[in-house]
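>>> The sequence and its predicted three-dimensional model are supplied below.
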Amino acid sequence: MTRGNAITHSCEPGILYDFGGFPKALYELTYPAIGQPELAQTIQTLLAKKGVQAHLDSRRSFDHGVWIPLLHLRPEADIPIVQISLNVDATPEDLIDLGSHLYSLREQGVAIIASGGLTHNLYDIQMKHQKVADYAARFELWVTEQAQKRNLKALQNASVKNPDFKQSHPTPEHYLPLLIAMGATTKEDEFSQLTSPIQHHSISMTSFLWQGVS
C-alpha cells in the first residue's frame, strides 16, 4: 500500500518478502518475472486522461500480493507484469472507478488481476482447527452472491452494511482489491467462481473470474 497510485516501472523489479513470522522456506521462494515499462507509461497516461494521478516507480519491487498468486497461476514467470499499488487514501468508490478506467486494457489483451482474500482474519487463525468460522462462511457466501450479481453498490458499502465485515477483515487491504476488479467488469462478462475451501478457520481464498463473451 502506498500514498497515491504507484506503478512499477522497471524491466526487472525483483520481489519483496513483505511479510513476517512464516517458515523459512517461504523466504526462499523466487519469482523472476520481468516488468514492462512501456505498459506502465500507457497506464499512467490512461489514468491521467481520467483525472487520476499516478507516478512511475522504478525502484518498487513486486510485493507478495503479486508474486505469490502468480507463482501458482504462472510458475514459468514468462509474462511481463506491471503492478499498481493499493492507494491508502482511495475510497471504495475511487477503487471501483480505477478498475473502470483500466477496462480498456482488457481489449488490448492485458489481464487485470486483483489479489487479496475474501476473508483474512489472521488474529483468528487456528492451524489445527478444521471447523470453519461462521462469520467467514457467511461473508464468503454474501460476497460471492453480490459479485455474481455484479452488485457494485453492496460491495462498495460492505464495511458498513455487512455485520460480518469487521471480523472477516480486521483491516481492509485484502478486501479492497476486489473493488478494482469489479470496476473492470461489464454486465456482459461471463462470471466464474474458483472455489477454495476456507482454511485455518478464517481464511478464504475463493476467487472470481470475469471474461468477455466471444
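On my side now, so go ahead.

>>> can we go C-alpha only for contacts and neighbour counts from here?
Fine.

>>> Just the element for residue 45, please.
Following DSSP states H and E, one finds residue 45 within helix 37-49.

>>> measure the closest residue to residue 19 other than its chain neighbours to residue 211 for me?
What sits nearest to residue 19 in space, not counting adjacent residues and going by CA to CA, 6 or more residues apart in numbering, is residue 64, at 7.9 Å. Applying CA to CA, to the nearest Å, the value for residue 64 to residue 211 is 25 Å.

>>> ok, now residue 100?
Separation of residue 100 from residue 211 (CA to CA) stands at 15 Å.

>>> Which one's more surrounded, these two?
Neighbour tally, residue 100 and residue 211, criterion other CA atoms under 10 Å: the higher count belongs to residue 100, 18 against 14.

>>> try this one next to it:
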Amino acid sequence: MLPSLFIAHGAPSLAIEEHAYTEFLRRLAVSLPTPKAIVLFSAHWESDVQKISAAIEPEMLYDFYGFSDDLYDMEYLAKGDLTLSLHIQQLLEQEGIRCEMDDRRGLDHGAWGPLSIMYPDARIPVVTMSVNPRLAAEEHIRIGAALGSLRQEQVLIIGSGGTVHNLRKLDSNNPVPQLWAVEFDEWLAEQLETWHVEALIRYDERAPHVGLAVPTPEHFIPLLIAFGAGEASRNAKLLHHSFQLGTLSLCCWMFGRFKEFRKA
C-alpha cells in the first residue's frame, strides 16, 4: 500500500531550481514503488464543488506571471485516466460527497511543478482534483478519507500546496526563516504527529500566527485531504522541512506506514 503525501510546491520556479528540497523530491520518488496512477489535489484549482479532471491529454496551464522564460517552455505531457476519474467519482458519491467531472481542466503548476521533479518522464497517469475553500476543515479530511482505499490500488494520493503561504510576507533578502512561520509549522507538526484531529479542524482558531501563515485556506486544504487519506494508518511523518524567502515553507508529510525514510 502506498502512503498519501502532502508536498509543498513552493514558487513556480521550483520546477527549474536545484537545491536540497528538489533533490529530496527526486529521492522520495525513487524510494516509493512506481504508482499505477497519481491523484493530485492542487491548491491552484479552486471550485465550489469537488471537481475531478477527466481530460485524456490535459494541457499545460501557466498560471503565473513574471518568471523566467524557461518556465513557460516547460512541458509535462502526462496522460489522464478516465477510468480512475470515474472510480473517484463513485467513491465520493458513496460517501455523499457532491462532485463533478471536468474534461477541460489542464495541469497547473501545483501539479506539474513537483511532478516534473519527481517523475520527469511523465509516464504515470495523473488525475487532478480541485479544492473548495468554503468547506469546513473536517469536510476536507472526509474527502481524503473517502479516497483512502485508492492507496491499496497503488494509486499515489498527493496534496500539493503550502503550510505557511503568505505572498505578502516573502522576503528575498532574508534567508533566515521568520519566527512566526517556524512556530506555526512546529504547532502543526505536533498536531499531525499525535493525530490530533480536533486541533487540526480548528487550526484557524488554535494555531499560533494562523492569520499570517494561512491568510487564505486554499494552500492549506491539500494537507488536510492528504491527512484524511491516511486516516486508516493514523501515522504521520515529516520527511523534509525548510524555508525559502524567509517565510515560504517547503515541507513534505507522509501519511501511512510504508518504510523508513530518513528526514531530509
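That came through fine. On a predicted model such as this, the values are computed, not experimentally measured, just so you know.

>>> picking that back up, wait, the residue nearest to residue 19 of the first structure touches residue 20, no?
No: Residue 64 of the first structure is not in contact with residue 20 according to CA atoms under 8 Å; the separation is 11.4 Å.

>>> out of the two, which sits in the busier spot?
Neighbour totals were compared for residue 64 of the first structure and residue 20, and residue 64 leads with 16 against 9 (other CA under 10 Å).

>>> quick one, what contacts the more buried one?
15-19 (CA atoms under 8 Å, 6 or more residues apart in numbering).

>>> ok, those in the second structure: which stay?
Retained in the second structure by both residues aligned by TM-score structural alignment, their matches' CA atoms under 8 Å are the following of the contacts of residue 64 of the first structure: 16-18.

>>> Find the helix or strand that residue 147 of the first structure is a member of.
With DSSP H and E as the criterion, residue 147 of the first structure is inside helix 134-148.

>>> For stretch 151-169 of the second structure, grab the matching residue range in the first structure.
Using TM-score structural alignment, stretch 151-169 of the second structure lines up with residues 106-124 of the first structure.

>>> Summarise which helices and strands the helix or strand just after the helix holding residue 147 of the first structure is packed against.
Toward the C-terminus, helix 134-148 of the first structure is succeeded by helix 152-156 as the next helix or strand (DSSP H and E). Here helix 152-156 of the first structure touches helix 92-106, helix 134-148, helix 177-183, going by 3 or more CA pairs under 8 Å, 6 or more residues apart in numbering; DSSP states H and E.

>>> So which elements touch the next helix or strand along the chain from the shortest one?
Which is helix 177-183 of the first structure. Next helix or strand after helix 177-183 of the first structure toward the C-terminus (DSSP H and E): strand 190-194. Using 3+ CA pairs under 8 Å, 6+ apart, the elements in contact with strand 190-194 of the first structure are strand 207-211.

>>> Okay, buried residues for the strand it packs on please.
With burial defined by 16 or more other CA atoms under 10 Å, the residues of strand 207-211 of the first structure counted as buried are 207-208, 210.

>>> Reformat the residues you listed as JSON lines; add distance to residue 113 of the first structure.
Shown next, in JSON lines, are these (distance: CA to CA, whole Å):
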{"residue": "207", "distance to residue 113 of the first structure": "11"}
{"residue": "208", "distance to residue 113 of the first structure": "10"}
{"residue": "210", "distance to residue 113 of the first structure": "10"}
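
>>> For residue 185 of the first structure, state which of these is nearest.
Within the buried residues of strand 207-211 of the first structure, the smallest distance to residue 185 of the first structure is 6.7 Å, found for residue 210 (CA to CA).

>>> ok, that closest one - contacts?
185, 189-192.

>>> quick one on the thing from earlier: other SSEs contacting the helix holding residue 147 of the first structure?
Contacting helix 134-148 of the first structure under the criterion 3+ CA pairs under 8 Å, 6+ apart are the following elements: strand 119-120, helix 152-156, helix 165-168, strand 203-204.

>>> Of these, which is nearest residue 44 of the first structure?
If we rank those by CA to CA, the stretch that ends up nearest is helix 152-156, at 24.4 Å.

>>> Once aligned, what mean separation remains between the following helix or strand past that closest one and the second structure?
Downstream of helix 152-156 of the first structure, the next assigned helix or strand under DSSP H and E is helix 158-161. Here helix 158-161 of the first structure, set against the second structure after superposition, deviates by a mean of 1.2 Å using mean CA distance after the TM-score superposition for the first structure.

>>> Determine the set of other helices and strands touching helix 158-161 of the first structure.
Using 3+ CA pairs under 8 Å, 6+ apart, helix 158-161 of the first structure sits against helix 165-168.

>>> what's in contact with the helix it packs on?
118-121, 135-136, 139, 158-159, 202.

>>> what range in the second structure does the helix holding residue 147 of the first structure sit on?
Using TM-score structural alignment, helix 134-148 of the first structure lines up with residues 179-193 of the second structure.

>>> same thing with stretch 9-22 of the first structure?
Mapped onto the second structure using TM-score structural alignment, stretch 9-22 of the first structure covers residues 54-67.

>>> what range in the first structure does stretch 77-94 of the second structure sit on?
Per TM-score structural alignment, the counterpart of stretch 77-94 of the second structure in the first structure is residues 32-49.

>>> Show me which residues of the matching stretch are buried.
33-37, 39-41, 43-44, 46-47.

>>> Looking at the residues you listed, which is nearest residue 71 of the first structure?
Closest approach between the buried residues of stretch 32-49 of the first structure and residue 71 of the first structure, by CA to CA: residue 33, at 9.7 Å.

>>> And what about that closest one, helix, strand or coil?
Assigned by DSSP: H, G, I helix; E, B strand; the rest coil, the conformation of residue 33 of the first structure is coil.

>>> measure the closest residue to it other than its chain neighbours to residue 25 of the first structure for me?
In this structure, residue 33 of the first structure finds its nearest non-sequential neighbour in residue 77, 4.8 Å apart by CA to CA, 6+ apart. To residue 25 of the first structure, residue 77 of the first structure is 19 Å away according to CA to CA.

>>> Out of those two, name the residue with the larger neighbour count.
residue 77 (17 against 7).

>>> Which residue in the second structure aligns with that one?
In the second structure, residue 77 of the first structure lines up with residue 122, judged by TM-score structural alignment.
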